[in-house]
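K.L.:
coords please:
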Amino acid sequence: MTLLVAAVAYLIGSLSAGILYSRARGHDVRDRDLPGGSGIYRQYGPGAAVLVSALDILKGAVAVLIARALTPDATWVATLFVVLGHCYPAYFRLNGGGGIAPLLGALLIAAPATLGLTLLVALLVMVPYKWLLQRTVRLNVVPVAAAVAVPTGLLFAARYGGTADLLAGGGAMLLRAAHLLLNPRKA
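P.N.:
Presented below is the predicted three-dimensional model:
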């Protein structure tokens, strides 16, 4: 049953909303940007980004709901494979997004308290950093928030659940980030 969950989650993750949206608009966003919410925002604006992000979050949630119904102890398998599918989609030459939105959707079902508290910490770091320190430090807000949110997310996961899901999805995202850094033109 675990292999079925992995396969289904991967195929769900491979449905890249950003690529489908951009192709419906007559282009392939990957020619200019990544197909996740931020790339869609840069290329098509906030409305398109909200739609694409919502759909990518939904696929993470659906994958974990399926896993929960079939193998409740293996939601981490669904989380891992839905994020891998998003990053390396079978339908789109294994060239997808970064995996944030499907991980959020997976954690929304698998570990909602952990997700909520981690997002709260990220916001508490992001807002003051962006307004008070970003111009001085000259580092984008996302890595700074991640540097604080990831360790606190792991602490919350140890207390409220979702450690395996967080590590599985985060590991897939780390793989994609390394791939993008090492092969910027191929990714």
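
K.L.:
CA only for contacts and neighbour counts going forward, please
P.N.:
Fine.

K.L.:
any idea which helix or strand carries residue 178?
P.N.:
Following DSSP states H and E, one finds residue 178 within helix 163-182.

K.L.:
now residue 86
P.N.:
Going by DSSP H and E, residue 86 is in helix 75-87.

K.L.:
give me the residues contacting that helix.
P.N.:
Residues from elsewhere that reach helix 75-87 (C-alpha atoms under 8 Å, 6 or more residues apart in numbering): 2, 5-7, 9-16, 59-60, 63-64, 67-68, 94-100, 102-103, 106-107, 110, 164-166, 168-169, 171-173, 176.

K.L.:
with stretch 61-68 instead?
P.N.:
Identification of contacts with stretch 61-68 by C-alpha under 8 Å, 6+ apart yields 5, 8-9, 12, 74-75, 77-79, 82, 102, 105-110.

K.L.:
give me that answer again for 7 Å
P.N.:
5, 9, 12, 74-75, 78-79, 82, 105-106, 108-110 (C-alpha atoms under 7 Å, 6 or more residues apart in numbering).

K.L.:
farthest-apart pair in these, please.
P.N.:
Comparing every pair within the contacts of stretch 61-68 by C-alpha to C-alpha identifies 5 and 108 as the most remote, at 17.9 Å.

K.L.:
this one as well, want them side by side:
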Amino acid sequence: MNLMIYLLAYLIGSIPFGLLLAQFFAKINIQNEGSKSIGATNVLRVVKKENPKLAKKLAVATLLLDFAKAFVPIILAQFLGFDDNMLWSIGVFCVLGHCFSAYLSLEGGKGVATAAGVMAALLPLELLIGFVAWFIVAKVFKISSLASLVALVFFLASSFILHYDMSINTHAPVLIICFIIVYKHIPNIKRMFKKEECKVI
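P.N.:
I've put the predicted structure just below:
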């Protein structure tokens, strides 16, 4: 039973909404352009070249759908009475699916929006702190990847401060999700050190 739930969470997380939206509405394969990521930032970056108004709409839709594909399954599982261990496991598998999609030969996005869906359901206050950090850095530097990584640091630090005694008695799921996000941002980190990272916000 648990394995089926984990597989379902992974397959839901694997749905490449950004790729599907860009292909259907803009006739663009975002895996061939920009950072080649399937997330909202690359949707905005790539589609913006042809249609700025459509790019913003598709980026917002991608962001919301990537958020929802983790948030909704966790809330549903919570409603059905699953314990916190199962909820966190569902969250981890949703993020894994987004970052290493079963439908895209294990390619995928950066995991930020999907991870935010997990944390909105399970650590909302820490997510809010991370979002404030993201907003400030994004406004000042206008670099999405930098804002995401700084937000991750603030989120992680606040999770240890506010929930040091996690209901499952371990920060392992949080650390796994954060590690995945950092790993997927390695190309961005390299570009930032070379001062080659694009400003898209």
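
K.L.:
TM between them?
P.N.:
Here the TM-score for the pair of chains, by TM-score structural alignment, normalised by the length of structure 1, is 0.77; 174 aligned residues with a C-alpha RMSD of 3.0 Å.

K.L.:
where exactly do the helices run in structure 2?
P.N.:
2-13, 17-26, 40-47, 52-79, 84-99, 112-122, 124-141, 144-162, 172-184, 186-193 (DSSP state H).

K.L.:
list the buried ones in the last one?
P.N.:
Of the residues in helix 186-193 of structure 2, those with enough neighbours to count as buried (16 or more other C-alpha atoms under 10 Å) are 188-189.

K.L.:
residue 176 of structure 2 matches what in structure 1?
P.N.:
Superposed on structure 1 with TM-score structural alignment, residue 176 of structure 2 falls opposite residue 168.

K.L.:
contacting residues around its match?
P.N.:
76, 79-80.

K.L.:
what about residue 73 of structure 1, how many residues close to it?
P.N.:
11 (other C-alpha atoms under 10 Å).

K.L.:
correction: residue 149 of structure 2
P.N.:
Applying other C-alpha under 10 Å, we find 21 residues neighbouring residue 149 of structure 2.

K.L.:
for it, give its distance to residue 188 of structure 2.
P.N.:
As judged by C-alpha to C-alpha, to the nearest Å, residue 149 of structure 2 and residue 188 of structure 2 stand 10 Å apart.

K.L.:
returning to that earlier point: top of the contacts of stretch 61-68 of structure 1 by number of neighbours, please.
P.N.:
Top of the contacts of stretch 61-68 of structure 1 by neighbour count (other C-alpha under 10 Å): residue 82, with 38 neighbours.

K.L.:
span of stretch 160-172 of structure 2 from start to end?
P.N.:
In stretch 160-172 of structure 2, first residue to last residue: 11 Å (C-alpha to C-alpha).

K.L.:
what does it contact?
P.N.:
84-85.

K.L.:
and that stretch, how far out from the chain's middle?
P.N.:
Relative to its parent chain, stretch 160-172 of structure 2 has a centroid offset of 21 Å by C-alpha atoms, centre = their mean, to the nearest Å.

K.L.:
tell me which residues touch residue 176 of structure 1, please.
P.N.:
Counting by C-alpha under 7 Å, 6+ apart, residue 176 of structure 1 has contacts 87, 98.

K.L.:
residues near residue 166 of structure 1, how many?
P.N.:
Residue 166 of structure 1, neighbours per other C-alpha under 10 Å, totals 25.

K.L.:
circling back to that earlier point, need the contacts of stretch 61-68 of structure 1 in CSV (columns: distance to residue 158 of structure 1).
P.N.:
Listed next are the contacts of stretch 61-68 of structure 1 as CSV, based on distance: C-alpha to C-alpha, whole Å:
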residue, distance to residue 158 of structure 1
5, 24
9, 24
12, 28
74, 17
75, 16
78, 19
79, 17
82, 22
105, 19
106, 17
108, 16
109, 16
110, 13
